[in-house]
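Engineer: Coordinates for the following, if possible.
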Amino acid sequence: MSQKQNSLRLVEVDTSQGALMVPYEIRRSRRARYIRLSIGRHNHALLSVPWRCAFVEALEFLRSQGDWLMRNLSEHPTRTSLKDYLETHPRLYAMGKALRLSQGFTRAKPFYVYSTDNDEVELRIRAEGDVEENLIALVRTFAQEVIEKRTMELANQVGARIKRVSVRNQATRWGSCSSSGTISLNWRLVLLRANLQDHVIYHELAHVQQMNHSSKFWNLLRAYDPQTDAHNEQLNPAGAKLMPLGRL
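Structural biologist: As a prediction, the model looks like this:
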């Protein structure tokens, strides 16, 4: 059992099918404005709360979510680490291609090398320290480069004028677009199949002209990506699988 699992507390929560003992963790954030509940990597309730939120208030919220906890703890019995995921799915996606992934260690500065001609990417993380943390950091650095490049490439193809591309660590969203023309995208897009990755980028590029989800927006998106409807249906199951990865 890991140190994290040993540090979890237990609380009894009422559900429609009786009492449930739930392991939980509370994380305080100066940026949080409200309490958010999710399932942690060790199949526990993870409460993200505002910095000054009272402990009692957080527990009261947790106890009010009994049926949600019962359903989600059973549906997601484990959380796969990024390391484990990439061992069973050894590929990353960049520039419209699937790249075969190889991994290793280095005692020098971490680095990656990729080729879209050979469809390969090599990651070398630090030999010292936490493997999961080091791997996440390097994959995010890789994502910063290739997602920005791909977004600018597709923007040029469709004639969309954007101000900046930001690659971030969003909890539930693949991307967003601001009225100023800044597109923000999730680094986990490098784990998403190339056609779906491009669809997400096209979605945000369409928002550059249509800051809504009107019929004009959907018509524009379908012009960018004729397979929009099929790709939309595939995004939800993909998100459920990939969004939990890389959370420490």
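
Engineer: Please count neighbours and contacts with C-alpha atoms only from this point.
Structural biologist: Will do.

Engineer: for the closest residue in space to residue 83 that isn't next to it in sequence, helix, strand, or coil?
Structural biologist: Closest residue in space to residue 83, ignoring its immediate chain neighbours: residue 132 at 6.0 Å, by C-alpha to C-alpha, 6 or more residues apart in numbering. The three-state label given to residue 132 by DSSP: H, G, I helix; E, B strand; the rest coil is helix.

Engineer: Residue 132 reaches residue 85, doesn't it?
Structural biologist: No. The pair residue 132 / residue 85 is not scored as a contact, 10.9 Å apart, by C-alpha atoms under 8 Å.

Engineer: Confirm residue 46 sits in a strand?
Structural biologist: Yes. Under three-state DSSP, residue 46 falls within a strand.

Engineer: Next, the second sequence, to be compared with the first:
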Amino acid sequence: MGLKLEEAAQSKHKFFTVKAGDIELRYTLARSRRKTIGIAIDKNGLIKVTSPFGVSESYINELIQKKLQWILKKLAELEAHLANGKTPKLFQDGEKFLYLGKELELKITYSNYKKAYTGIKGESIIIDAPTGFNLEAVKHLLRLWYIEQFRQIAVQRIEHYSAVIGVFPKKIAIREQKTRWGSCSTGGSISLNWKLVMAPLEIVDYVVIHELCHMKVMNHSKEFWDTVGAYFPNYKDCRGWLKRNSNVLDFE
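Structural biologist: Okay, the predicted model is just below:
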């Protein structure tokens, strides 16, 4: 069971096999000084197990059998993403994530601290999680961190451009919107999609100015675009960038 692996990937690894009912799973095994066993699936559908020294292969096989439904679910999700032409995020150590247009490496460590930490250090996004956190918990931590970072950025950019344009929103909301990067209500509330935190700051500025200008012109008429152009002459390039790269600013 699993995706067809690339020949190069097959040649680099020693595989172990475990049976779970009628299903036979192959996995690679890496030993380290970590305290818990980790199971991950890479972008090729390769099951990768990391284990402390001294843990028997039979114990690892039992754990894989217990995790069978989770493994099958992740493999199915991976196949679905690839069928749609997308490479899904796996939220694993060493994976690359965008932050303000820059690609950073995710580095995950585990400690005995009860509270998790997420932040940027150099060229990496660091997550220090309590021992026992699974990949779904890591995904949740990263998502919350992205949202909070974007909230701070969005408030700062809105305050800056509000003073320039002369309009001041009554409320700022950070949301996860499926089809919009931002919106402005007739009551003067502005909503922004937190996934913009993955885009370059220039793109964030364009969306902020776009929504602030709707507080002057509540439509997409020539008057509206002339207003946007007066404060952000490069808006056409940024608008085109968003249309071309919307799939890149994806957290799944």
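
Engineer: Superposed, what's their TM-score?
Structural biologist: TM-score for the superposed pair, counting by TM-score structural alignment, normalised by the length of the first structure: 0.59. Supporting figures: 179 aligned residues with a C-alpha RMSD of 3.4 Å.

Engineer: So what touches stretch 211-218 of the second structure?
Structural biologist: 158, 161-162, 165, 167-169, 182-184, 186, 188, 190, 223-224, 227-228 (C-alpha atoms under 8 Å, 6 or more residues apart in numbering).

Engineer: Quick one: the residues in the first structure that that stretch pairs up with.
Structural biologist: Aligned by TM-score structural alignment, stretch 211-218 of the second structure falls on residues 204-211 of the first structure.

Engineer: all helices for the stretch 101-250 of the second structure, in order.
Structural biologist: Using DSSP state H, counting those that start in this stretch, the helices of the stretch 101-250 of the second structure run over residues 135-165, 201-214, 222-231, 235-245.

Engineer: Give the buried residues for the match of stretch 211-218 of the second structure.
Structural biologist: 204-208, 210 (16 or more other C-alpha atoms under 10 Å).

Engineer: any idea what residue 145 of the second structure aligns with in the first structure?
Structural biologist: Residue 145 of the second structure maps onto residue 138 in the first structure, with residues paired by TM-score structural alignment.

Engineer: wait, doesn't its match sit right on residue 125?
Structural biologist: Yes. Contact criterion C-alpha under 8 Å: residue 138 of the first structure and residue 125 qualify, at 7.0 Å.

Engineer: so what's residue 136 of the second structure up against?
Structural biologist: Counted by C-alpha under 8 Å, 6+ apart, residue 136 of the second structure has contacts residue 91.

Engineer: quick one: it from residue 89 of the second structure, how far?
Structural biologist: 11 Å (C-alpha to C-alpha, to the nearest Å).

Engineer: what's the answer for residue 152 of the second structure, then?
Structural biologist: On the measure of C-alpha to C-alpha, residue 152 of the second structure and residue 89 of the second structure end up 25 Å apart.

Engineer: and the two? which has more neighbours close in?
Structural biologist: Legend: neighbour count by other C-alpha atoms under 10 Å for residue 152 of the second structure and residue 89, higher for residue 89 (17 against 10).

Engineer: Aligned counterpart of the more buried one in the first structure, please.
Structural biologist: So, by TM-score structural alignment, residue 89 of the second structure is matched to residue 80.

Engineer: what secondary structure does that match sit in?
Structural biologist: coil.

Engineer: pretty sure it is touching residue 39, no?
Structural biologist: No. With contact defined as C-alpha under 8 Å, residue 80 of the first structure does not count as touching residue 39 (11.9 Å).

Engineer: Residue 151 of the first structure and residue 199 touch, don't they?
Structural biologist: No. Judged on C-alpha under 8 Å, residue 151 of the first structure makes no contact with residue 199 at a distance of 10.7 Å.

Engineer: circling back to that earlier point, let's have the helices of the stretch 101-250 of the second structure in a markdown table, adding distance to residue 57 of the second structure.
Structural biologist: Compiled in a markdown table, the helices of the stretch 101-250 of the second structure are given as follows (distance: least, C-alpha to C-alpha, whole Å):
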| stretch | distance to residue 57 of the second structure |
| --- | --- |
| helix 135-165 | 22 |
| helix 201-214 | 49 |
| helix 222-231 | 63 |
| helix 235-245 | 44 |
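
Engineer: The alignment partner in the second structure of residue 44 of the first structure: neighbour count?
Structural biologist: In the second structure, the residue matched to residue 44 of the first structure (TM-score structural alignment) is residue 80. Residue neighbour count, defined by other C-alpha under 10 Å, stands at 14 for residue 80 of the second structure.

Engineer: thinking again about what came up before, ok, the match of residue 89 of the second structure - contacts?
Structural biologist: Contacts of residue 80 of the first structure (C-alpha under 8 Å, 6+ apart): 41, 244-245.

Engineer: Which residue ranges of the first structure form strands?
Structural biologist: 9-15, 18-29, 36-39, 45-50, 91-94, 97-106, 111-115, 120-126, 164-168, 175-177, 182-186 (DSSP state E).

Engineer: Any chance of the ones you listed in TSV with distance to residue 75 of the first structure as columns?
Structural biologist: Below are the strands of the first structure laid out as TSV (distance: least, C-alpha to C-alpha, whole Å):
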stretch	distance to residue 75 of the first structure
strand 9-15	16
strand 18-29	14
strand 36-39	10
strand 45-50	13
strand 91-94	26
strand 97-106	29
strand 111-115	35
strand 120-126	32
strand 164-168	27
strand 175-177	26
strand 182-186	24
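
Engineer: ranking those strands by burial, who's on top?
Structural biologist: Of all the strands of the first structure, strand 91-94 carries the top mean neighbour count, a mean of 26, counting by mean count of other C-alpha atoms under 10 Å.

Engineer: before we move on, back to that, mapped onto the second structure, which of the contacts of residue 80 of the first structure hold?
Structural biologist: Checked against the second structure using both residues aligned by TM-score structural alignment, their matches' C-alpha atoms under 8 Å, these keep these contacts: residue 245.

Engineer: Distance to residue 229 of the first structure added to the contacts of residue 80 of the first structure, as TSV?
Structural biologist: Formatted as TSV, the contacts of residue 80 of the first structure follow (distance: C-alpha to C-alpha, whole Å):
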residue	distance to residue 229 of the first structure
41	32
244	24
245	26
